[in-house]
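# Here is my input, please return the structure:
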Amino acid sequence: MTTDKEFDLIVFGATGFTGRLVAEYLHLSGASGARWAIAGRSLDKLAKVRDALHLPPSVALLKADASDAAVLKAMLARTRCVITTVGPYQLHGEPLATACAAGGTDYVDLCGEPLWMARMMTKLTPLAQASGARIVFSCGFDSVPFDLGVVYLQAEAKARFGAPLPEVRGRVARIKGAASGGTLASMMETVAAVKREPALAKVMANPFALTPGFKGPRQPDDRGADFDDWADAWAGPFMMATINTKNVHRSNALRGHPWGEGFVYSEKLLTGRPGQGDKGRRKARALTCFTRLQNLALGLAPTRALLRRFVLTQPGDGPDKAAREAGRYELWFTGQSAGGETLRAIVKGDRDPGYGSTCKMISETALCLLQDVDRDATPGGVWTPGSAMGLALVRRLQDRAGLTFEIAA
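Presented below is the predicted three-dimensional model:
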């Protein structure tokens, strides 16, 4: 790997809980031979991270604040790519993303905030196209396994049937592990933004909010309980569906709609195993009620204030190693061909989704962007993981990050 840059990769926000996990993973995995550094606001805290993780001297410590444009520009001049775990991105992400887009530095993050992403796409796309920077949002549990699950399934459908599947249903079959504090913080900031500007509710409800200039067919309503005949199980709302569905449709649009302009996608959480009947129905309805109450509660300023004070994890806090390693998830992606043939892809992760698996996914996404993806195929612009890297990222995640992608027998 030849470059005139000092580093291939910088982890920005390495003193936070997730950033530290990313640094640990890069160290233990060997980072595919990449030269990397860690960055944050405090050199003292960075030094403590380096010592605690036993990082080699080759991993430099870089002091940088997201609000200091001059320092960011100088830092980015030294690297090919940045991983940033500093969210909520609608509060802290714009200066770094803008500096990367303007300066030609590749960028990956964990953003699951559609309102910010929609605004940033408009701002960053012309900058990134001019500079050659590849800006890739949503490189953690939201939305890598969902985005790539559809990419993988559709590739199999084309190989088997000669055509893509007109509809795919994403279903969370199993999940063990709590949502990250960053996810909850992002949700609260999004709710607060909608309260300040009610018109933004339409953006949140629009599955094509990240495909400007294109609006596909009416999509299924993911908010209620229903029986999924393809899964033979009841299903209820899944909290990540709001962002994942938008990213899946953006992946289709960015590659020129290889799955068709009429493509339909929905995403839910299965509340029972196939054939469970009434038990699954009751759980689906209870989940629907809980989700509605949760959304109402988050809409109240006092509730958000209490959550910020007593619930959200602080930098350095999060589940311990045993809890992260005990987590798991299994996702089903099912479609039917025009001839009525059913095809299902199963995606599994071997750690808890919010931390253990996410730190591996974002690290390997950055390395895939640097090492496996031709700039002629993926030039400067604002991308999704599925559209930027596709099956190359599927292969890397299977080889290195504990994910499996397979077609059900």
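
# CA only for contacts and neighbour counts going forward, please
OK.

# how much space between the closest residue to Arg304 other than its chain neighbours and Lys246?
Of all residues not flanking Arg304 in the chain, Leu298 sits nearest, at 6.0 Å (C-alpha to C-alpha, 6 or more residues apart in numbering). Computed as C-alpha to C-alpha, to the nearest Å, the Leu298 to Lys246 distance reads 22 Å.

# Which neighbouring elements make contact with the helix or strand containing Ala284?
Using DSSP states H and E, Ala284 maps to helix 278-298. Helices and strands touching helix 278-298, by 3 or more C-alpha pairs under 8 Å, 6 or more residues apart in numbering; DSSP states H and E, are strand 226-228, strand 233-236.

# Quickly compare the ones you listed and say which is most buried.
Of the helices and strands packed on helix 278-298, the one with the most neighbours on average (mean count of other C-alpha atoms under 10 Å) is strand 233-236, at a mean of 27.

# can you pull out the strands in the stretch 151-300 of the chain?
All strands of the stretch 151-300 of the chain, identified by DSSP state E, counting those that start in this stretch, fall at 167-176, 226-228, 233-236, 264-270.

# tell me the secondary structure for Val86?
Using DSSP: H, G, I helix; E, B strand; the rest coil, the structure places Val86 in coil.

# so how many other residues sit close to the residue nearest to it when sequence neighbours are not counted?
Closest residue to Val86 apart from its sequence neighbours, by C-alpha to C-alpha, 6+ apart: Gly13 at 5.5 Å. Look at Gly13: counted by other C-alpha atoms under 10 Å, it has 27 neighbours.

# one more to line up against the first:
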Amino acid sequence: MSTGESARKYDIVIFGATGFTGQFVVDEVARIAEEEGVTWAVAGRKMDRLQKVLEQSGQRTGKTLEDTPIIIADSSAEQSILDMCKQARVVLNCVGPYRFHGNQVVRACIEGGASHIDISGEPQFLENMQLLYNTKAKEAGIYIVGSCGFDSIPADLGIVFLKSKFQGDLNSVECYVSLKSGPEGAAINYATYESAVHGFAHQGELPDIRKQLFPSPLPRSKHKAPRRSETMATTAIHRGFTVLGSDKSVVTRTQRYNYDVKKSRPIQFSPYLCIDSFLYMVLMVVFGTLFGLFAKFSITRSILLQFPGLFTVGLVKKGGPSKKQIEGTSFSMTFFGEGYSDKLDDPEAQHETPPDKKIQTKVIGPEPGYVTTPICMVQSGLMILKEKSKLPSDGGVYTPGAAFGETSLITRLDKRNVKFQVLES
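The predicted structure is shown next:
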């Protein structure tokens, strides 16, 4: 426990409560605060906007929120961020893109003695925070846990769940993500798109960060996981087409932690996004190619940012998805694992025979960005508040799987309609 933690005013402070995602996080905290017995406050730059968010959240949730404490804090004003952190046990940071606004908040949390949860899907930010602040967070005894939304709780904890159900040595896992939208279609808020643009623009930073973080590679299995072509129909698992998905960087860091700390055998992980038609698959490949090319140069990058609707055929909206679009959208992640019936004690020892055992599991849930993400974020914060004895013994910068793999997070998510299931074993 960090110094003065028990005397802090609030268990949870939601920073960026007026943002598009932040308002849904406010709703989720409002729903669970009384039941969980937590105190909380909202934080942001403008009093009137914060008051409006609380008023609207009260209408949506049926909770009385007008007396909810408000903290004025701005990521460009370091003292205000530090003052906010000194009042909190856990900061739920909803202010992105994190590569521009996250570093100063993480630093203030460490100095102010508050743990930090974010929902970043930006590998450069996440891995750089581990490089810069892991030691300092350990010394302060606080937890910095990134990617605690749809990026990447379902994938990272999905691996934890699958592994817990597999008797033997797990060798590889393929993850197939399917998104389903209703008659109103789906939409993505502009801030998510903006983060992706800058992530692609600066992906060249990753090799150097990773070289410093992990100078030695993980041991590799002699039985490699299959590589799926982007144009390949994977009829045994998914009747359609796939493009490469996200989450691999987070899951790989969890595997690194498990290997280094728990002496656990690393798992090969291959994520894919399922596409139902050949036409959509071609459009995705073309869009991805153009997006990556345009993001590299400042002039074309500014065009991407200025005309998001044009480049995404209306998928990205500055006002985010409508209520009907959110209500009509859901996701599923199907995990296909292969491994060995027998278990070797040495994580570097090789199995001589090919994998002889399979398992399939699934994670399903409501709309990923603005329903599942707030649920995952808030429940992650509760793990730090309520189950610290089940977290890594030292503070530090962690992935969700590393931080919460031994907690009741999966059980809690299941009760909040993010379901973990065994399909076949």
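
# neighbours around Ser332 of the second structure, how many?
Residues within reach of Ser332 of the second structure, counting by other C-alpha under 10 Å, total 20.

# my bad, should have said Ala345 of the first structure
21.

# next one: Trp36 of the first structure
Neighbours of Trp36 of the first structure under the rule other C-alpha under 10 Å: 23.

# now the residue nearest to it when sequence neighbours are not counted, what's its secondary structure?
In this structure, Trp36 of the first structure finds its nearest non-sequential neighbour in Leu9, 4.7 Å apart by C-alpha to C-alpha, 6+ apart. Secondary structure state of Leu9 of the first structure, per three-state DSSP, is strand.

# Counterpart of Leu9 of the first structure over in the second structure?
Using TM-score structural alignment, the partner of Leu9 of the first structure in the second structure is Ile12.

# could you measure its match against Ile117 of the second structure, distance?
Here Ile12 of the second structure is placed at a distance of 10 Å from Ile117 of the second structure (C-alpha to C-alpha).

# anything in contact with each of those two?
Residues touching both Ile12 of the second structure and Ile117 (C-alpha atoms under 8 Å, 6 or more residues apart in numbering): Val90, Val91, Leu92, Gly381.

# so which two of those residues are the farthest from each other?
Spanning the widest gap among those are Val91 and Gly381, at 8.1 Å by C-alpha to C-alpha.

# quick one, which of those two is more surrounded?
Legend: neighbour count by other C-alpha under 10 Å for Val91 of the second structure and Gly381, higher for Val91 (29 against 23).

# Assess the claim that Trp116 of the first structure and Tyr89 are in contact.
Yes - the criterion here is C-alpha atoms under 8 Å, and Trp116 of the first structure meets it with Tyr89 at 7.3 Å.

# hmm, back to that, can you give me every residue that contacts the residue nearest to Val86 of the first structure?
Residues near Gly13 of the first structure by C-alpha under 8 Å, 6+ apart: Gly19, Arg20, Ile38, Ala39, Gly40, Arg41, Thr84, Thr85, Val86.

# Go again with 6 Å.
Taking C-alpha atoms under 6 Å, 6 or more residues apart in numbering as the criterion, Gly13 of the first structure is in contact with Gly19, Gly40, Thr85, Val86.

# Gln87 is in contact with the match of Leu9 of the first structure, correct?
No - counting by C-alpha atoms under 6 Å, Ile12 of the second structure stays clear of Gln87, with 9.0 Å between them.

# gap between the counterpart of Met121 of the first structure in the second structure and Thr242 of the second structure?
Structural alignment (TM-score structural alignment) places Met121 of the first structure against Gln130 in the second structure. According to C-alpha to C-alpha, Gln130 of the second structure and Thr242 of the second structure sit 31 Å apart.

# hey, where'd the strands end up in the stretch 301-425 of the second structure?
Secondary structure of the stretch 301-425 of the second structure (DSSP E, counting those that start in this stretch): strands located at 316-317, 330-340, 357-366, 396-398, 419-424.

# and the gap between the nearest residue to Met187 of the first structure once chain neighbours are set aside and Arg160 of the first structure?
In space, and not counting its chain neighbours, Met187 of the first structure is closest to Glu113: 7.6 Å by C-alpha to C-alpha, 6+ apart. Glu113 of the first structure sits 36 Å away from Arg160 of the first structure, going by C-alpha to C-alpha.

# Please say which of these two ends up with more neighbours.
Neighbours were counted for Glu113 of the first structure and for Arg160 using other C-alpha under 10 Å; Glu113 has more, 23 against 12.

# compared with the first structure, how much does the strand or helix carrying the match of Met121 of the first structure deviate?
Gln130 of the second structure belongs to helix 123-140 when assigned by DSSP H and E. Mean deviation of helix 123-140 of the second structure relative to the first structure after superposition (mean C-alpha distance after the TM-score superposition for the first structure): 1.1 Å.

# Mind listing residues that contact that helix?
When contacts are defined by C-alpha under 6 Å, 6+ apart, helix 123-140 of the second structure is touched by residues Arg99, Ile110, Leu206, Leu213, Asp394, Gly395, Gly396, Val397.
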